[in-house]
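Colleague: With the input below, show me the fold.
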Amino acid sequence: MSIKVFDTHVRTKDGRYLHFDVLIENNDPELAKSYARRFLEQQGVQDEDIAQDRCLFCHVEPSNPQVAAAISEQGYFILKLQGCQE
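Modeller: Predicted coordinates for the structure are as follows:
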């Protein structure tokens, strides 16, 4: 499976910085943004908490079994990079 990587950066109004990648099968920026919003809600960040955000297509890469399984099951995989809770 070939996956598309959307590099995502979010700065909250209270100064938090979250950096993560949204991995999906299709090159659909709006779908990636909706998955990013879903993840942010799970992190306790609501739309009104966001001061600045960016979710942009970065590159294509082959998936590993864990990522492929998550995408098959839920449509996406989040790769947590900075500031994200477990």
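
Colleague: rest of the way, CA atoms for contacts and neighbours
Modeller: OK.

Colleague: Apart from its chain neighbours, what residue comes closest to Ile78?
Modeller: Counting by Cα to Cα, 6 or more residues apart in numbering, Ile78 lies nearest to Val22, which is 4.9 Å off, once chain neighbours are set aside.

Colleague: and for comparison, fold this next one:
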Amino acid sequence: MQVSVFDTYVTRTDGSIMHFDILVPSTLTSEATIHEYGQTYLATKGQAGQPLAAKECRFCHIEEADEMVQTSIVHQGFHIIEMQGC
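Modeller: Here you go, the predicted structure:
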């Protein structure tokens, strides 16, 4: 499965920065849906409502997904890779 990777930075409520990637099927092109997935993830981290739009979430590249990522996408539509401050 080919996935699109969106490099995402969000300012947490305490002012620190969260950096994570949102991975979605490469056929998904709706930015609104991708941002909704990001908001779903932020809610799990106690950061619901923090700004997440094109400025904070940018397409980076397409790659081949491993089995774990594919399973996550099948079950919830997206996968998150936590990078920093998550």
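
Colleague: thinking again about what came up before, gap between the strand or helix carrying the residue nearest to Ile78 of the first structure and the chain center?
Modeller: Per DSSP states H and E, Val22 of the first structure falls inside strand 17-24. Relative to its chain's centre, strand 17-24 of the first structure lies at 3 Å (Cα atoms, centre = their mean, to the nearest Å).

Colleague: ditto for stretch 33-41 of the second structure
Modeller: Relative to the chain's own centre, stretch 33-41 of the second structure is displaced by 7 Å; criterion: Cα atoms, centre = their mean.

Colleague: and the strand holding Val22 of the first structure, how far from the second structure on average?
Modeller: Mean deviation of strand 17-24 of the first structure relative to the second structure after superposition (mean Cα distance after the TM-score superposition for the first structure): 0.4 Å.

Colleague: Tell me which residue of the second structure lines up with Arg37 of the first structure.
Modeller: Using TM-score structural alignment, the partner of Arg37 of the first structure in the second structure is Gln39.

Colleague: Next one: that match from Ser72 of the second structure, what distance?
Modeller: With distances taken as Cα to Cα, to the nearest Å, Gln39 of the second structure is found 16 Å from Ser72 of the second structure.
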